[in-house]
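>>> sequence isn't available, so here's the structure alone:
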């Protein structure tokens, strides 16, 4: 297990330079890019996507009604057998993208497919491919030099996690990787209000309360923001995202303490509770 903690002044310790997949923390970056488009009046959060019945807000908060390929047994079988990812059109047909689980805004269902649609909209509006967008944003603007979009088997194998034959394009919305201090720093910058306007940051933290069994995970009042998974109570007020893929998990969370901390924890295992509980321990240490 490796970790990195960023304090309220932006000081990072320890430095863990190993490159790791950020898995679904990528969604927080995509959400931030979306909110930047809103700040620049290039996108309206409550407008519907072209020819779709749901809004950008609903995609960001998983309330669109979309299904997800994680529910398909043949997806899990294909990943287990190291098969290449399906073309996007094939994916859309298999998931039945036009058959919603519920009316938009009338329920909650975690959907990677929703973030694929967001990625496609981001690329359309920016008129750039996501690798170029993330390089310009993360590496050049924010100086998070380790960050990159994993696009092929060779790049994923370089991370030395999970099965050797895993096709990273199964993460259809994109799979960012980098060291964990850069992941923690990204969330630190976001929560300090350095990446989007205060209004946009407030919108990202508008919560949809979840009625879910979290098991051994530390969250007592889990809720979904926009590209953020949150827990808001007097003893544990957090904002961030946990991600899991074949072979490893990562938790990146900001803790709203008297002296705020942003913590990233990575471990090669398949138990999200392990990294999340470790993040809570690290955040509370010395507080």
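Thanks, I have it. Since the model is a prediction, treat every value here as computed from it, not as a measurement.
>>> C-alpha from now on. contacts and neighbour counts both.
Will do.
>>> name the element the residue nearest to residue 14 when sequence neighbours are not counted belongs to?
Spatial nearest neighbour of residue 14, chain neighbours left out: residue 4 (5.4 Å); criterion: Cα to Cα, 6 or more residues apart in numbering. Applying DSSP states H and E as the criterion places residue 4 in strand 2-6.
>>> can you give the distance of that strand from its chain's centre?
Its chain's C-alpha centre and that of strand 2-6 lie 18 Å apart, by Cα atoms, centre = their mean, to the nearest Å.
>>> stretch 34-50 too?
19 Å.
>>> show me the contact partners of it.
54-57, 118, 122, 125, 195-197, 200 (Cα atoms under 8 Å, 6 or more residues apart in numbering).
>>> close enough to count as contact, residue 229 and residue 209?
No. If you go by Cα atoms under 8 Å, residue 229 and residue 209 don't touch, sitting 10.1 Å apart.
>>> quick one: residue 25 from residue 110, how far?
Computed as Cα to Cα, to the nearest Å, the residue 25 to residue 110 distance reads 14 Å.
>>> and these two? Which one has more around it.
residue 25 (26 against 19; other Cα atoms under 10 Å).
>>> got a list of what that one touches?
So residue 25 contacts 240-243, 250-252 (Cα under 8 Å, 6+ apart).
>>> check it against this one:
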């Protein structure tokens, strides 16, 4: 692994490149706002240097733009952080990647065929506690995570064990290791695995292994904490109550309902520092980084990251994980060597109809095209906002 340089040191090195005129990037984020979103903050690091900008508004009814390095909920980007901690513990010899999870967490009675690798790659077959959507159109609900009922109970505390036991009360979706299906339960189990092996909270291990070494002062593992540090843009939820449309500020909520499926808070600067360091070999030994970026053939998902080929002829490979959670979307893209990154946050008015899902996918394609050289960025993680489960 390479020497870790703190984000403050990196900022000093880059300060002379900030604020470069990149009208195509500013236009791209303004078009996202025009398509129905409230605000966007974008950070790009490439061969032209660093560009940071924002568009739209930070909150409804006001004209102030989103802060260019504001805090936001990162949704399923949490999975990349969590997978990295698991792999760091593998590097320390404390976890075996192909060990049976039941040997570490016997209290849940997991199928012995489920390995640590399967949790990180979503090949365990374990039911998704936020609900399952089957190819024939069948929907099997899990916990309540949308609508008026969720809004009114958004400060409720769930414990990770509770979420896991709910999921394990349902049958496996498929035999472990035989297929792929995105399940937030896998990453709540990964959290419990980390805590069992280390005897420390996930937040403590995240601080020891990632946040501290990289100087990620804007990144938070909130557990049940409802507030987002200032500065931040606001997120909203719209629902119908007795025939009347209501819009509620849901910036403050207890994220324990999603747990390690998508509860973390960060900034575009910290996400850049993290994904650049990870892909640059500063957090994992080369063999484990290679395992992380080895995609499952069906979907192109490695261990906590999507691996995509973009461009007209698939000439550019990118490593990514995006997230959507209750009025926030988070974008995180990098080249495999960490030299070029795109990190962003979008704040918006969410609703049960997920009416901005198509606009979100178009926004992803436009931004990836601008930064990484063209082509369609069609990916399963683009559905994070559409499903809004993480």
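Noted; the coordinates are in hand. Quick caveat: nothing in here was measured; it's all calculated off a predicted structure.
>>> got a TM-score for the two of them?
Overlay of the two chains. TM-score (TM-score structural alignment, normalised by the length of structure 1): 0.85; 273 aligned residues with a Cα RMSD of 2.7 Å.
>>> returning to that earlier point: the strand holding residue 4 of structure 1 packs against which elements?
strand 12-13, helix 180-191, strand 261-267 (3 or more Cα pairs under 8 Å, 6 or more residues apart in numbering; DSSP states H and E).
>>> so that strand aligns onto which residues of structure 2?
Aligned using TM-score structural alignment, strand 2-6 of structure 1 spans residues 41-45 in structure 2.
>>> could you count how many residues lie near the residue nearest to residue 14 of structure 1?
25.
>>> same question, residue 175 of structure 1
For residue 175 of structure 1, using other Cα under 10 Å, the count is 21.
>>> which one in structure 2 is aligned with it?
Under TM-score structural alignment, residue 175 of structure 1 pairs with residue 263 in structure 2.
>>> for the host helix or strand of residue 241 of structure 1, give me every contacting residue.
Using DSSP H and E, residue 241 of structure 1 falls within strand 238-245. With contact meaning Cα under 8 Å, 6+ apart, strand 238-245 of structure 1 is reached by 22-25, 28, 162, 187, 205, 227-232, 249-256, 270, 272, 276.
>>> buried ones among those?
Listed as buried from these are 22-25, 28, 187, 205, 227-232, 249-256, 272, 276; burial here means 16 or more other Cα atoms under 10 Å.
>>> what about these, which are in strands?
Of those, the ones assigned to strands by DSSP state E are 229-231, 249-255.
>>> returning to that earlier point: what stretch of structure 2 does the strand holding residue 241 of structure 1 fall on?
The aligned range for strand 238-245 of structure 1 is 318-325, by TM-score structural alignment.
>>> and that stretch, how far from the chain's centre?
5 Å.
>>> strands of the stretch 51-200 of structure 2, start to end?
72-73, 132-133, 139-140 (DSSP state E, counting those that start in this stretch).
>>> between those strands, which one is closest to residue 345 of structure 2.
Closest approach to residue 345 of structure 2 among the strands of the stretch 51-200 of structure 2 is made by strand 72-73 (7.0 Å; Cα to Cα).
>>> how big's the offset between the closest one and structure 1?
Strand 72-73 of structure 2, aligned to structure 1 and superposed, deviates on average by 1.2 Å (mean Cα distance after the TM-score superposition for structure 1).
>>> what stretch of structure 1 lies opposite that strand in the alignment?
Under TM-score structural alignment, the match for strand 72-73 of structure 2 is residues 20-21.
>>> neighbouring contacts of that stretch?
Contacts for stretch 20-21 of structure 1 (Cα under 8 Å, 6+ apart): 159, 161, 175-180, 250, 266.
>>> out of those residues, grab the one that's most surrounded.
residue 250 (33 neighbours).
>>> what sits against the spatially closest residue to that one that is not a sequence neighbour?
Using Cα to Cα, 6+ apart and skipping the chain neighbours, the partner closest in space to residue 250 of structure 1 is residue 266 (4.4 Å). Shown in contact with residue 266 of structure 1 (Cα under 8 Å, 6+ apart): 1-3, 20, 180, 248-251, 275.
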